[in-house]
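Undergrad: can you look at this prediction? I've put the sequence above it.
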Amino acid sequence: MKKFLAFAAAAALSAGVAVAQDQEGPSPEELLERAPDRAWRTIDPENILVIDLPSGPVLVEMRPDFAPKHVERIKTLSRQGFYNNTIFHRVIDGFMAQGGDPTGTGKGGSDYPNLQGRFVTAREELSEYVPIGRDDRASDIGFLGTMPVASQTPSMKEFLKTEEVGAWPMHCPGVLSMARAGDPNSANSQFFIMFGDNRRGLDQQYTAWGRVIDGERNVRRINRGEPPERPTPILRARIMADLPPEEQKTVEALRAESETFKAWLRANRLITDDGFLVDSCSVHVPVRIDGEIG
């Protein structure tokens, strides 16, 4: 994450952008350490997917409030052991790692029917969406939990036929989305994990349903190739709520609406004085696990 922050700050300075900062204030790390308990949100263990890779575990916050059917499918298949010992069969450096096919060929799926795509939804339906700024691609950028989301501004309502302001997850690094064929309603069991920023090519075209909140380093160690010479397997995929008590962890995320998060953004030079996000995809909501900040 530090590399992302350094890149964002450098990009802003080179572009002559006035980045919000407080040189005499506390560091980003100090802000998180001092954050009151009310600034943290406990993530429901029912909505945490645990993917065990050879390099270690990956924790994903799933967002059923945006993609209820897709999250339900992931939970069902994980609980059935469907993903265990499947491989990442298509892995493109700087782009994404695709898996979830029991045949390992990219042509397989589960016995369940395909899912209807969920690409954009009415912002009003996302009660936990928190706007934090804007960037050069969207007039409104915010978070649904830890998932980055772009949106039209509420003021657009008077210009829209449906009077529903649209919102959609952004395909940033660490975001998980459903793979599909040419038919937009052909998602089934396969999914991919983003390595890079591909908002321009994937947003509003694929159903994103979660984001990695711990274990990014383990994701980066997935072997590349189409297919890889030595495909990386998913050893197990489980739901945190189902783990034995001794394996369960308390996972908390910083509330995007909190003053601590706003101050953290400014301290990291990720947002300008007038609310412009220098690099939206580099903003990862801070997380702490069993009281320890990652």
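TA: Sure, I can see it. Numbering: from 1, shown residues only.
Undergrad: okay, CA-based contacts and neighbour counts for the rest of this
TA: Fine.
Undergrad: give me the residue at the spatial middle of the chain.
TA: Geometric centre of the chain, nearest residue: residue 211, 2.5 Å, by Cα atoms, centre = their mean.
Undergrad: take this one as well and set it beside the first:
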Amino acid sequence: MFAARTTIRLAAAALAWLAAGAACAAPAKAAQELPPKASLADVIKASKPSDWRPLDPENTIYMDLPTGRVVIELAPGFAPRTAANIRALVREKYFDDLFIIRSQDGFVVQWGDPDEEKPKPFKAAKTIQAEFTAPMASVGGFTRLKDGDVYAPQVGHVNGFPVARDPSSGRAWLAHCPAMVGVARDTGADTGNGSQLYVVTGHAPRHLDRNITVVGRVVSGMPLLSVQPRGLGAAGFYEKPEQRMPLRLVRMAADVPEAERSRFEVMRTDSATYQAAVEAQRNRGGPWAKFATGKIDLCNAPIPVREQK
């Protein structure tokens, strides 16, 4: 009797196992198609003039390379002393005829003076107190993302710049997202004065947040920087002078004749239209997208820029 009952139980278990295997082998049902939704391009097309702001010429830098123009917007609300020193360096033409000196794969492109033994002199300040963070109350309106973040309690945007902040300390800081411009420094916190700058060209190195002064972002010309050949020296520095691309002219937009200025506008990140732009990326609709993530990362939240002709 015991043996018979055991045989029946084993047979039942075998049938259940075979049924489970058959279910696994059966072709999965096609995923339900996502309904069409407005794309980022649709949101931009439907935007109003009031959804955009022009760049401030006094905080806009034109860095002309042999291959074209790079446009940088400074963020003096987060780094006022450093931004002022960079403007002073530009106006005394310090950067003219210097070089792109470093291109580290998947990381940054850096420019400045490659000569450490006989560096190019300048009149601007040699030492600037580090501006890794700023008081939340002093940086302007904050548009928060609801999605959360690994590196900070809150993330969002201030005036078009990606920002992280910690309400418990009352501090905010610019995040190391692609296209953000930072101030190169040595070991000492106060050793970055703006005479060497870098731009993030690869995956967002957010571990650098609150360790380096971030002073702005590239709003146009990133392909000219990210296409630079990779340096083979330590940390991507170029080992041979002929590998470095020269900076032809570097000027504040305010000092360039109006007819020669680039006319870029940035979408206002405190606008309802920008919220729609984020939502279009957070939950992409069909037919191409098959799955809507329902989330967006700070560094993947688009900040649209357009040029007025």
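TA: That came through fine. This one's a predicted model, so the numbers in the text were calculated from it and none came from an experiment.
Undergrad: just give the TM-score of the two.
TA: The TM-score (TM-score structural alignment, normalised by the length of structure 1) is 0.80; 258 aligned residues with a Cα RMSD of 2.4 Å.
Undergrad: picking that back up, residues in contact with the counterpart of the residue nearest to the centre of structure 1 in structure 2?
TA: In structure 2, the residue matched to residue 211 of structure 1 (TM-score structural alignment) is residue 217. For residue 217 of structure 2, the contact set (Cα atoms under 8 Å, 6 or more residues apart in numbering) comprises 72, 73, 74, 161, 179, 180, 181, 199.
Undergrad: which stretches of the stretch 1-150 of structure 2 form strands?
TA: Using DSSP state E, counting those that start in this stretch, the strands of the stretch 1-150 of structure 2 run over 52-54, 60-65, 68-74, 99-103, 108-112, 134-135, 143-144.
Undergrad: SS state for residue 281 of structure 2?
TA: helix (DSSP: H, G, I helix; E, B strand; the rest coil).
Undergrad: count the residues that sit near the counterpart of it in structure 1.
TA: If you follow residue 281 of structure 2 across to structure 1 using TM-score structural alignment, you land on residue 268. Neighbour count of residue 268 of structure 1, defined by other Cα atoms under 10 Å: 21.
Undergrad: wait, isn't residue 268 of structure 1 in contact with residue 28?
TA: Yes. Using Cα atoms under 8 Å, residue 268 of structure 1 is in contact with residue 28, at 6.4 Å.
Undergrad: one step back: mean deviation, the helix or strand where the match of residue 211 of structure 1 lies versus structure 1?
TA: Taking DSSP states H and E as the criterion, residue 217 of structure 2 maps to strand 214-220. Aligned to structure 1 and superposed, strand 214-220 of structure 2 gives a mean residue distance of 0.6 Å (mean Cα distance after the TM-score superposition for structure 1).
Undergrad: residue boundaries of the helices in the stretch 51-200 of structure 2?
TA: 80-91 (DSSP state H, counting those that start in this stretch).
Undergrad: specify the local secondary structure of residue 206 of structure 1.
TA: Applying three-state DSSP: residue 206 of structure 1 is coil.
Undergrad: burial of the closest residue to it other than its chain neighbours, as a residue count?
TA: Closest residue in space to residue 206 of structure 1, ignoring its immediate chain neighbours: residue 119 at 5.9 Å, by Cα to Cα, 6 or more residues apart in numbering. Neighbourhood size, residue 119 of structure 1 [other Cα under 10 Å]: 19.
Undergrad: any idea how far residue 149 of structure 1 is from residue 119 of structure 1?
TA: Distance, residue 119 of structure 1 to residue 149 of structure 1, using Cα to Cα, to the nearest Å: 11 Å.
Undergrad: go on, residue 135 of structure 1?
TA: For residue 135 of structure 1 relative to residue 149 of structure 1 (Cα to Cα), the value is 12 Å.
Undergrad: looking at the two, which is more packed in?
TA: Per other Cα under 10 Å, whichever of residue 135 of structure 1 and residue 149 has more neighbours is residue 149, with 24 against 16.
Undergrad: right, and the more buried one touches residue 167 too?
TA: Yes. Here residue 149 of structure 1 reaches residue 167: they are 6.8 Å apart, a contact under Cα under 8 Å.
Undergrad: tell me who's in contact with the counterpart of residue 90 of structure 2 in structure 1.
TA: Mapped onto structure 1 by TM-score structural alignment, residue 90 of structure 2 lines up with residue 78. Neighbouring residues of residue 78 of structure 1 by Cα under 8 Å, 6+ apart: 84, 237, 238, 239.
Undergrad: which one (most neighbours) among the residues you listed?
TA: residue 237 leads the contacts of residue 78 of structure 1 on contacts (other Cα under 10 Å) with 26 neighbours.
Undergrad: where's that residue relative to residue 137 of structure 1, distance?
TA: Counting by Cα to Cα, the gap from residue 237 of structure 1 to residue 137 of structure 1 is 34 Å.
Undergrad: still on that earlier bit, can I get the strands of the stretch 1-150 of structure 2 in JSON lines with distance to residue 23 of structure 2 and mean neighbour count?
TA: Shown next, in JSON lines, are these (distance: least, Cα to Cα, whole Å; neighbours: other Cα atoms under 10 Å):
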{"stretch": "strand 52-54", "distance to residue 23 of structure 2": "54", "mean neighbour count": "17"}
{"stretch": "strand 60-65", "distance to residue 23 of structure 2": "62", "mean neighbour count": "22"}
{"stretch": "strand 68-74", "distance to residue 23 of structure 2": "57", "mean neighbour count": "21"}
{"stretch": "strand 99-103", "distance to residue 23 of structure 2": "52", "mean neighbour count": "25"}
{"stretch": "strand 108-112", "distance to residue 23 of structure 2": "50", "mean neighbour count": "24"}
{"stretch": "strand 134-135", "distance to residue 23 of structure 2": "58", "mean neighbour count": "18"}
{"stretch": "strand 143-144", "distance to residue 23 of structure 2": "45", "mean neighbour count": "18"}
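Undergrad: okay, these in TSV with distance to residue 263 of structure 2 next?
TA: Output for the strands of the stretch 1-150 of structure 2, formatted as TSV (distance: least, Cα to Cα, whole Å):
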stretch	distance to residue 263 of structure 2
strand 52-54	7
strand 60-65	11
strand 68-74	10
strand 99-103	25
strand 108-112	24
strand 134-135	29
strand 143-144	25
